[in-house]
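>>> coordinates only, no sequence provided:
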């Protein structure tokens, strides 16, 4: 019998049935739901039989290879449904659960994915489906703007797992070539691509992961990564199941509100294997303020993947400086490269981190790595972090000549292995182009083109960039054309004359979103107002904070000879301030950890006075001050009548604000208030007077016992293009 994930589930269910495989923690780190290997085996088998049972027997009537959406808030119901799909032979399509209260932003991508996959059924939990129905009825009754859901049959799986299936027939094991699931890229909303990951691909990559990471039955994962994208799904959930270990999980929102919770759960559960994007390591190092540091012991940690966005060596060193005194071994943080087109994992660095300082100008102009010397100007030095020795057939190729590049020379990364997926669903031409590339001297051998630029040096992979532009902010991918479309929706901006890109400013670890745009000569709106309006639109439509806005004169933005925007040259001009600028606005958060109350770990339980007894002026002044700090704008920019939407607060900022309010006043700021486009500071104060205490028992929990709030996009790897260079995924 093949050593597949399902075979491993059978094995662990027999060998260690009472061992906990999955546990889910709330905002305070308290376990609210768990599953043993026996329970996971029984529930997934029962649900799989419900899926395959005919409609005449009140089953779902799903056929093999049918596409099924998985729409769940963070929690354990998702992983039960996913494994059940594998057992039933139906094709799972994990998707981000649209917030029923904010459909305008989420429903477009959801509908496009649904249409592309041809899905007719959506699996979910009762709590999510209930909120969805209530909000839909409310929209109809209030005649508010409606954003219709696709025509789907919604099935609440948490009600079915405990009910005996109408059929007890044996389920045939799927073939290695059968598609296990579609992993949709978080790319342009108009062009989603579903990567076809077969059962064989999944088996191959899981073997690769557990062998490379030395993960066995004693492995313990603690993860906050989204369950519907491959770095979290495969790396954190399926990997631990395959290894026979156990995992503790929390919502991405819990992490953002309190990054220290991740660290404390590592110590409490003696975690061995962790995964996170670079921003999380930097954030934890900046925000960690332990209530009792002597009680935290991180000596159990053996491996920490750092991927999904550019890896910064300074963030890694800051993480070690903060947590080595708590026993964290040096060498456990591993820059990692991977992508969904290769299931997820490709390679990761060795314990001895390979860090090269190279001449930036030579790398950019000659596509070669040249070591910097003491004589190299500081502004011409670039830090490069290695992702380890490739564990698969990898070539660095000149994409034009289709010839292998010599070591030390930049080229496109091409890969060939049994983890290479079958291509993009319903996109045969693109699949042929990207998954059937061949070298000029070996036309019969097919490689998968990653679209990433890299260098092999001293047998190590260094990722340098992408053939195409991509913006990664806080671990999430954003397509520049989507951002630019929102910018150019303003009448004052010349159509086709804006560029969006990400840059690292003022020595910050993380890259931030910036825009360069031409302003019409006849525009009359004050440019500072225009910049703030664009920030609000970007935050509302894309869930990301726009840090830098520069307006330039007409016909000055860099373009190619064919008239297309040259984003790379725009980025250079932005950094060098080399254009005729009309307005420059940079909102950069460069505060020290002591300058903000965000993300303190839970200490001894505090007693709060009744919120009604706190003077209104005191609360609103505090809120204005904290919001100004979060956005790094002058306090005068935030007034009681200003809406959070107008300020351009993104999902991470709003989640942090929620944590600040809970920490300061002991009340839970309702998500529907925070994310409303009309909520002012005064309005937020009025809502807080009616808000429940910020306790697990009284805080609104859309997902019930097994889920946490799904409101807003989490700041997590959109898909695990785990990379150490300068990019993530399409």
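Now that the structure is in, tell me what you want to look at. Here the structure is a predicted model, which is why all the values come from computation and not from measurement. Numbering: from 1, shown residues only.
>>> CA atoms for contacts and neighbours, from now on please.
Fine.
>>> three-state assignment of the residue nearest to residue 487 when sequence neighbours are not counted?
Closest residue in space to residue 487, ignoring its immediate chain neighbours: residue 534 at 6.2 Å, by Cα to Cα, 6 or more residues apart in numbering. Secondary structure, DSSP: H, G, I helix; E, B strand; the rest coil: residue 534 is helix.
>>> take this one as well and set it beside the first:
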């Protein structure tokens, strides 16, 4: 190792007190200016003297000779120089120039250090082992001197790494035994064995394999007209790790009088300047209010605290600009889908040769369990209600509760039957309808809705259940009611007196044409006389009711459900959940479509069990209503949605001792599709209202962990719990009796093997008959309800559910002793996003976004011109709004390898939800494009 000998005319000062100033001034002529009694040490390492603008400078040095002061010295810059008196006449001055982190005006760094006598300096690599650098390499300066510190008190590990550094050669062999001290400065050896300092270790940024100096970036940013925008030149530069690389972030304090337009113009110019000068792209540029960045004891910017605030979302910027599209260049290549040259027959044969069975599962046989004579005798709901009214008239079928948990209505078998007969007579007399006409039921959740449904059946009409308009929001809810009435071509409306007034009010006339309503019958005022017998038994193929719902893609569909399908569905639910006359169940579901309507109106009449009805809107005034009902009535089985369960369990921590729900089996908890964190099956599709339900017997639902990367490629790869990129999938439940399920390739319509991802097809006796009408997508395929496999079993008719899933045979045994076939649902085909050639499910991205910050209440994603748009509801203060933008961008990039194009922050309740609790993403997209969201902030990532 070459010995570095210092020039005789140079001395380096590392003391900071006033006494040292006077002592040194008596022996040397020097320029020195420092804030008194303030230690400028870099973590107790060897210190260099910084000169600061101070009034003391004028009093001490202006009386000296001109050659005492360095030619490059300026009170606004941080330099120091000092010379021996004896050497001034023989040798030229040697300047000692050091860059400090708070440099404001000096951007070009050309720093020279000459060092003490009996001291050694060398340059080692800044990362890894302390290997000596070559003369043209930049590294960290390490020093050996008796004037330096020796240790950190009580920190032996940090002491060894800082004060006991032994340089090594290229082979890793130590060079000598002399310990060196790390200075924290970057530099290189120049001509004349001088050390040139170019920066500090703590300001070193390693981005895409290249090193950048934070001070250089600050100087470049300050060169772009900082006077109008930056407050006192306070700028912090640091890097954050996002998607396997470091990303540069610049945070500056904005002047109070700076406008938003000036701020964004300055940010745009800074982006261009840094990209052209330093050849590095900025990931984020944020402006915060003046005097809000954390400060060091000396008044500078605390970089580490600023970085921590940025990562945890507590920086509270007033302007922000994200540029992930320009700086994130290490994304995987987009997937190129190759044409498939293998037909479905070859795929099936390949699975069989590989030892994989066809992915299919089935529930137990429906026809071998129940007495066929009883089924034929009362195979329709109207006949079942009439038979129960005759054999057990006082048996209570329904109990309706209010928000206080008080019973506000009951219905025995005979009461329900008599009221249904009166409604049927009113339909015949006032409605002037014929057999097979459609009748709209417009009721709040209650017993009146049930009676009106059976009244339509006794009159030979087809009921159409519609959610009533909200009195406080007619402009948004009444047009949907009008649309369903027009699409269904209803000839009559059954409703209550209060709702009839709303339909004919002046407020309603603003939204719809109230003069063209069909005949409206008020069922609160029915004749008391005994109605005539007008019942006509239906046939199995006749339509029992129409199930109208709005899908998550914004399509309004009406599905035809036959009498045979209704009976088969009720029979399957009865057998699955063991529902008998002595049983009680609690129902807290919206009774307007799908499973909620079946359990609210149909199941009790068929099975004879007692249903305790809890309207979901009552939970808004009493969150503990559902759980207290389970405790009070000692309910064993309950049915509710995930949103109801989440709403009831929030804020009830102090009341858990009063709730005794240990007797609740909870086998009928309905997990709606948009329910993180563990996904389960949606029980409703257009083709089949209900195909799975957790029963009272059989194995508990199991959970598997699937690699998310494989799901994006339409593959299933099971991993262990806790594995990176793992997604928990919960089994959808036990398949209903009489139901068969098969996994099919949606493109080739060929069957797939076990644990292969495909579309779920269902064959059951309670499949829907078809679409009554489709509003929004009239060109839907005609074979949606009656389609066949392209290979294998060409005779069985299947219904396409539109959901992706897979079947996995487990080691568990079912009630029959056979191995259990578990069905897992991944997502809806209609909702999937095709980005970069991969398939993404919105609920996965939304779950990640919801975890990004505590102030995110709900989120929804959709695509717009090949850009991913994230809409998040802010449940906290509005000053947190801009903090969410980088956090959302980070989490989506890290977990899903996608760049967010637009981040929209909105108020709570803006994301539309349909009657089943599902997000209406297409309606949200339409509102975004029409500029109707009234957002708090919109960030367009560059």
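Looks like it came in fine. Just so it is clear, the model here is predicted, and its values are computed rather than measured.
>>> hmm, back to that, isn't the residue nearest to residue 487 of the first structure right up against residue 483?
No - the criterion here is Cα atoms under 8 Å, and residue 534 of the first structure misses it with residue 483 at 10.0 Å.
>>> who has more neighbours, those two?
Using other Cα atoms under 10 Å, the more surrounded residue of residue 534 of the first structure and residue 483 is residue 483, with 25 against 22.
>>> which elements pack onto the host helix or strand of that one?
For residue 483 of the first structure, the element it lies in under DSSP states H and E is helix 480-487. Helix 480-487 of the first structure sits against strand 493-503, helix 527-542, with contacts defined as 3 or more Cα pairs under 8 Å, 6 or more residues apart in numbering; DSSP states H and E.
>>> so where in the first structure does the top helix by length along the second structure end up aligned?
The residue-count maximum for a helix in the second structure (DSSP state H) belongs to helix 260-278. Residues of the first structure offer no counterpart to helix 260-278 of the second structure, counting by TM-score structural alignment.
>>> skip the chain neighbours and tell me the closest residue to residue 732 of the second structure.
Residue 732 of the second structure sits nearest to residue 681 (Cα to Cα, 6+ apart), 4.3 Å away.
>>> doesn't that neighbour lie inside a strand?
No - assigned with three-state DSSP, residue 681 of the second structure falls outside any strand and is coil.
>>> re the thing from before, C-terminal to the longest helix of the second structure, what's the next element?
Following helix 260-278 of the second structure in sequence, per DSSP H and E, is strand 282-289.
>>> what angle sits between that next one and helix 260-278?
140 degrees (axes from the mean of the first three to the mean of the last three Cα atoms, to 10 degrees).
>>> helix or strand next in line after strand 282-289 of the second structure, which one?
helix 303-312.
>>> in the first structure, what range does the helix or strand following that next one match?
Following helix 303-312 of the second structure in sequence order, the next helix or strand is strand 319-322 (DSSP H and E). Here strand 319-322 of the second structure fails to align to any part of the first structure, judged by TM-score structural alignment.
>>> ok, now how distant is residue 723 of the second structure from residue 893 of the second structure?
18 Å (Cα to Cα, to the nearest Å).
>>> and residue 204 of the second structure, by the same measure?
Distance of residue 204 of the second structure to residue 893 of the second structure, given as Cα to Cα: 24 Å.
>>> what of residue 501 of the second structure?
53 Å.
>>> who's more crowded, the two?
Neighbour comparison, residue 501 of the second structure and residue 893: the larger count goes to residue 893, with 18 against 11 (by other Cα under 10 Å).
>>> what helices or strands is the strand or helix carrying the more buried one leaning on?
Per DSSP H and E: residue 893 of the second structure is located in helix 881-896. Where contact means 3+ Cα pairs under 8 Å, 6+ apart, helix 881-896 of the second structure is packed against strand 319-322, helix 842-850, strand 900-906, strand 937-940.
>>> mind redoing it with 7 Å?
Applying 3 or more Cα pairs under 7 Å, 6 or more residues apart in numbering; DSSP states H and E, one finds that helix 881-896 of the second structure makes contact with helix 842-850, strand 900-906.
>>> most tightly surrounded among these?
The highest mean neighbour count among these, using mean count of other Cα atoms under 10 Å, belongs to strand 900-906: a mean of 24.
>>> that one: what's the following helix or strand?
Heading C-terminal from strand 900-906 of the second structure (DSSP H and E), you reach helix 921-929.
>>> now that next one and helix 842-850, what's the angle there?
Taking the same axes, to 10 degrees, helix 921-929 of the second structure and helix 842-850 form an angle of 60 degrees between their directions.
>>> picking that back up, nearest to residue 19 of the first structure, of the helices and strands packed on helix 480-487 of the first structure?
helix 527-542 (41.2 Å; Cα to Cα).
>>> next, the angle from that closest one to helix 480-487.
Using the same axes, to 10 degrees: helix 527-542 of the first structure against helix 480-487 is 130 degrees.
>>> could you say what helices and strands helix 527-542 of the first structure packs with?
helix 480-487, strand 546-552, helix 644-647.
>>> now these as CSV including distance to residue 178 of the first structure?
Below are those laid out as CSV (distance: least, Cα to Cα, whole Å):
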stretch, distance to residue 178 of the first structure
helix 480-487, 34
strand 546-552, 42
helix 644-647, 46
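>>> pick the most deeply packed of those.
strand 546-552 (a mean of 24).
>>> list the contacts of that one.
512-519, 531, 535, 538, 579-588 (Cα atoms under 7 Å, 6 or more residues apart in numbering).
>>> cool, stretch 43-51 of the first structure as well?
59-62, 80-81, 83-85, 87-88, 160-161, 164-168.
>>> what's the answer for stretch 748-766 of the second structure, then?
With Cα under 7 Å, 6+ apart, stretch 748-766 of the second structure has contacts from 344, 348, 351, 356-359, 565-566, 568-569, 714-716, 738-746, 789-791, 797-808.
>>> weed out the non-buried ones from those residues.
The neighbour count (16 or more other Cα atoms under 10 Å) marks 344, 348, 351, 358-359, 565-566, 568-569, 714-716, 738-746, 789, 797-808 as buried among the contacts of stretch 748-766 of the second structure.
>>> what residue in the first structure is paired with residue 640 of the second structure?
By TM-score structural alignment, residue 640 of the second structure lines up with residue 276.
>>> any idea how far the closest residue in space to that match that isn't next to it in sequence lies from residue 312 of the first structure?
Leaving out its chain neighbours, the residue that sits closest to residue 276 of the first structure by Cα to Cα, 6+ apart is residue 306, at 5.5 Å. Remark: distance between residue 306 of the first structure and residue 312 of the first structure (Cα to Cα) = 10 Å.
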